[in-house]
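>>> I would like the atomic coordinates for the input below:
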Amino acid sequence: MSSIKEFDHLRIQLKDIKWATNNFGIDNYIGGGGFGKVYKGELVISEKLIMVAVKRLDKALGQGPPEFWKEIMMLTRYKHENLVLLLGFCDENGEKILVYEYLPRKSLDFYLGDTNLSWNQRLQICIGAARGLQYLHDPEGTQQRVLHRDIKSANILLDEQWKAKVSDFGLSKFGPANQQFTFLVSNTVGTFGYCDPLYMETGYLTKESDVYSLGVVLFEVLCGRFCIENYDDFRRFLPTLAQKCYKEMKLDTIVSKSLRGQISPNCLYTFSTVAYRCLQRDHKERPSVSDIVKELEIALEYQVSSFIFLHMAKYLKISIRVPLRHSFC
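All right, here's what the predicted structure looks like:
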């Protein structure tokens, strides 16, 4: 691990964090996860008073100093517009605290079932998350790629403009970036439902393990539901349900009802096909994140084109037929 001293410029005193969060007051509490509780507050950073998110380690939840320092090391070395920004940390009086930019819309999991979140917004969020993961897998100027190991909708944060930012790097691993396939023997970690089945069975971690998890998120966004629901049959597990419906050309039965009139057929085909490929059992059959980004951008182009055609037809009062690559309906 890098020398801890190289991060000294990011240190923030505990008294300042307590003042900013009203001593971790309940009114400042905004959420929590596997690392601990998260609070909002105002801190002076670079001589400016700004809103921040403060994540306080709770060792009872299973994470500890290794994850704390991994997060600091990761977010000081890897910076991208689609990765959350670390502003500082505190390691004082037994407390281990991470300070991030404040993202007012919290995380994607809060909006999966939100009928007000349009398909265009959802698609842009997916593209942003994929671009963040693409940067981790193919970083510029380094021979080390980052395997996140816990891609899920709760770890995709959203700013005021709905820009997606990948977060939570405490479980991540480094691997060589100059190889087509990266294999690391690893103790299995991650979140059930999102975790690559092959990784869970063998302990072999690859960059394609992150791809599987991203595919689960893509189907969550499309279907407007979490990857695991309270059913007693195969519908409980979204990856299994989505693969079955895709192969039977019945995706329209699981697409969120609020989205069914919004998605163009070509966009649906392109989006669902790349999501389906992410879930393939054989990691060699899964697309790279670069390919995922390209396909999602193509899906967006189809969506925008369809919108333009429909509005032209309405304005000119004529019927315009949008060419279909495929239909699930």
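>>> switch to C-alpha atoms for all contacts and neighbour counts from now on
Noted.
>>> which stretches of the stretch 151-300 of the chain form strands?
Here the stretch 151-300 of the chain has its strands, by DSSP state E, counting those that start in this stretch, at 156-158, 164-166, 173-176, 184-185, 204-205.
>>> In a markdown table: those strands, plus distance to Asp16.
As requested, the strands of the stretch 151-300 of the chain are arranged in a markdown table below (distance: least, CA to CA, whole Å):
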| stretch | distance to Asp16 |
| --- | --- |
| strand 156-158 | 25 |
| strand 164-166 | 26 |
| strand 173-176 | 32 |
| strand 184-185 | 40 |
| strand 204-205 | 40 |
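>>> most tightly surrounded among those?
strand 164-166 (a mean of 28; mean count of other CA atoms under 10 Å).
>>> Who are the packing partners of it?
If you count contacts as 3 or more CA pairs under 8 Å, 6 or more residues apart in numbering; DSSP states H and E, strand 164-166 packs onto helix 119-137, strand 156-158.
>>> Indicate which one of the ones you listed is closest to Gly175.
The closest of those to Gly175 is helix 119-137. By CA to CA, the value is 9.0 Å.
>>> ok now the closest one, how far from the chain's centre?
8 Å (CA atoms, centre = their mean, to the nearest Å).
>>> Identify the residues contacting that helix?
78, 80-83, 145-148, 156, 162-166, 177, 207, 214, 218, 221, 259, 262-263, 289-290, 292-293, 296-297, 300, 303 (CA atoms under 8 Å, 6 or more residues apart in numbering).
>>> Which strands and helices lie in contact with the helix or strand just after that helix?
Under the assignment DSSP states H and E, the closest C-terminal helix or strand after helix 119-137 is strand 144-147. If you count contacts as 3+ CA pairs under 8 Å, 6+ apart, strand 144-147 packs onto helix 119-137, strand 173-176.
>>> wait, isn't Met200 in contact with Thr188?
Yes: contact criterion CA atoms under 8 Å: Met200 and Thr188 qualify, at 5.9 Å.
>>> Out of the contacts of helix 119-137, which end up buried?
Using 16 or more other CA atoms under 10 Å as the burial test, the contacts of helix 119-137 include 80, 82-83, 145-148, 156, 162-166, 177, 207, 214, 218, 221, 259, 263, 289, 292-293, 296-297, 300, 303 as buried.
>>> Second input sequence below; structure requested for side-by-side comparison:
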Amino acid sequence: MFLNCVGMCCSKPTTNTTSSQRQFPTLIEELCHQFSLTDLRKATNNFDQKRVIGSGLFSEVYKGCLQHDGASDYTVAIKRFDYQGWAAFNKEIELLCQLRHPRCVSLIGFSNHENEKILVYEYMSNGSLDKHLQEGQLSWKKRLEICIGVARGLHYLHTGAKRSIFHCILGPGTVLLDDQMEPKLAGFGASEQGSRFMSKQKQINVDRVLGCWGYTATDYLMDGIITAKWDVFSFGFLLLEVVCRRMFYLITLTKKKCLENPVE
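Prediction:
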């Protein structure tokens, strides 16, 4: 299926810019199809708010409909960043072009307009895991299968790519489910790359708070050092929430509310 990054995205942009003017390495341009802003406006009915299927801190995700080489329409997820999210746009494009695993969401292409930064992904028809945990309708078997799938995706990030990749914001909101309810990791805008696998890991320090409330160990937030243990802690908390369904989701909201409105 052409939704995989390498399988479908083989067309180079038709601009006349020189290599020194390009904002992305040639490899990324070769792996990812560059869509025109006109095509993406058409696919989302000019970014109609009725098409919004998700949102992040600096982005909105739209359900879009595109054509490929005259074939029938196909559904995609179109993530439009605001200017504060342009760094996340660059990071996601760099990382997702490297990732090829059934438990990681596939990047189809991008649009790098002067005032618009947009990524196009495969469409995950069943949305995010947190929605299903709130509804409480997942069977025990399906919850177990989802956890195993997330673990495989996380293991691939840590050991399967040329360089270790730390997701950093793993949680039910960044686990998406396809039409077969198979999980895929998404939301790589805050991820960090470590050293090459099997080499001595360098220490990664960050000067900003990453992670989701309730899913990040307090000591990691305090010292600002990222390792694979960061994701492992998040995965452990995700497991508790999946096993207990909605209980830990409510605890997380309560914890966040208390941090925002401390008792005097």
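>>> quick one on the thing from earlier: for Ile50 of structure 1, find the nearest of the strands of the stretch 151-300 of structure 1.
strand 156-158 (17.3 Å).
>>> so the closest one aligns onto which residues of structure 2?
Per the alignment by TM-score structural alignment, strand 156-158 of structure 1 matches residues 175-177 in structure 2.
>>> where's the matching stretch relative to the chain centroid, distance-wise?
That offset, for stretch 175-177 of structure 2, works out to 10 Å (CA atoms, centre = their mean).
>>> Going along the chain, name the helices of structure 2.
5-8, 26-31, 37-43, 86-96, 129-135, 140-159, 218-223, 228-243, 247-260 (DSSP state H).
>>> Thr76 of structure 1 and Phe7 of structure 1, how far apart?
8 Å (CA to CA, to the nearest Å).
>>> Same list, the helices and strands packed on strand 144-147 of structure 1, but as TSV with distance to Lys314 of structure 1 please.
Converted to TSV, those look like this (distance: least, CA to CA, whole Å):
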stretch	distance to Lys314 of structure 1
helix 119-137	20
strand 173-176	52
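>>> Looking at these, which is nearest to Phe309 of structure 1?
Among these, helix 119-137 comes nearest to Phe309 of structure 1, with 15.8 Å by CA to CA.
>>> In that closest one, which residues are buried?
119, 122-137.
>>> what span of structure 2 lines up against that helix?
Against structure 2, helix 119-137 of structure 1 falls on residues 140-158 (TM-score structural alignment).
>>> Likewise for stretch 290-297 of structure 1?
By TM-score structural alignment, stretch 290-297 of structure 1 lines up with nothing in structure 2.
>>> now that stretch, how far from the centre of its chain.
Relative to its chain's centre, stretch 290-297 of structure 1 lies at 15 Å (CA atoms, centre = their mean).
>>> try stretch 131-146 of structure 2
That offset, for stretch 131-146 of structure 2, works out to 20 Å (CA atoms, centre = their mean).
>>> How about stretch 193-208 of structure 1?
17 Å.
>>> So for it, what gets flagged as buried?
193-200, 203-208.
>>> would a markdown table of those with distance to Ser272 of structure 1 be doable?
What follows is these, written out as a markdown table (distance: CA to CA, whole Å):
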| residue | distance to Ser272 of structure 1 |
| --- | --- |
| Gly193 | 18 |
| Tyr194 | 17 |
| Cys195 | 19 |
| Asp196 | 18 |
| Pro197 | 20 |
| Leu198 | 22 |
| Tyr199 | 23 |
| Met200 | 24 |
| Gly203 | 28 |
| Tyr204 | 27 |
| Leu205 | 25 |
| Thr206 | 23 |
| Lys207 | 21 |
| Glu208 | 18 |
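>>> Now flag whichever of those residues is closest to Gly41 of structure 1.
Tyr194 (31.4 Å).
>>> Pull up the gap between Ser36 of structure 2 and Asp179 of structure 2, please.
28 Å.
>>> on that earlier part again, closest to Leu66 of structure 2 out of the helices of structure 2?
That would be helix 37-43 among the helices of structure 2, by CA to CA, at 5.7 Å.
>>> in that closest one, what's buried?
Neighbour count says helix 37-43 of structure 2 has 37, 40, 43 buried, by 16+ other CA under 10 Å.
>>> Nearest to Trp86 of structure 2 among these?
Among these, and counting by CA to CA, the member closest to Trp86 of structure 2 is Leu37, at 15.9 Å.
>>> For Lys63 of structure 2, see how far away the residue nearest the centre of structure 2 is.
The residue lying closest to the centre of structure 2 (CA atoms, centre = their mean) is Gly187, at 2.0 Å. Shown here: Gly187 of structure 2 relative to Lys63 of structure 2, a distance of 16 Å by CA to CA.
>>> repeat for Ile118 of structure 2
13 Å.
>>> Need the overlap of contacts for these two.
What both Ile118 of structure 2 and Lys63 touch, as defined by CA under 8 Å, 6+ apart, is the set Ile78.
>>> now the alignment partner in structure 1 of Tyr220 of structure 2: how far from Ile26 of structure 1?
Using TM-score structural alignment, the partner of Tyr220 of structure 2 in structure 1 is Tyr199. Here Tyr199 of structure 1 is placed at a distance of 39 Å from Ile26 of structure 1 (CA to CA).
>>> Give the aligned equivalent of Phe89 of structure 2 in structure 1.
If you follow Phe89 of structure 2 across to structure 1 using TM-score structural alignment, you land on Phe68.
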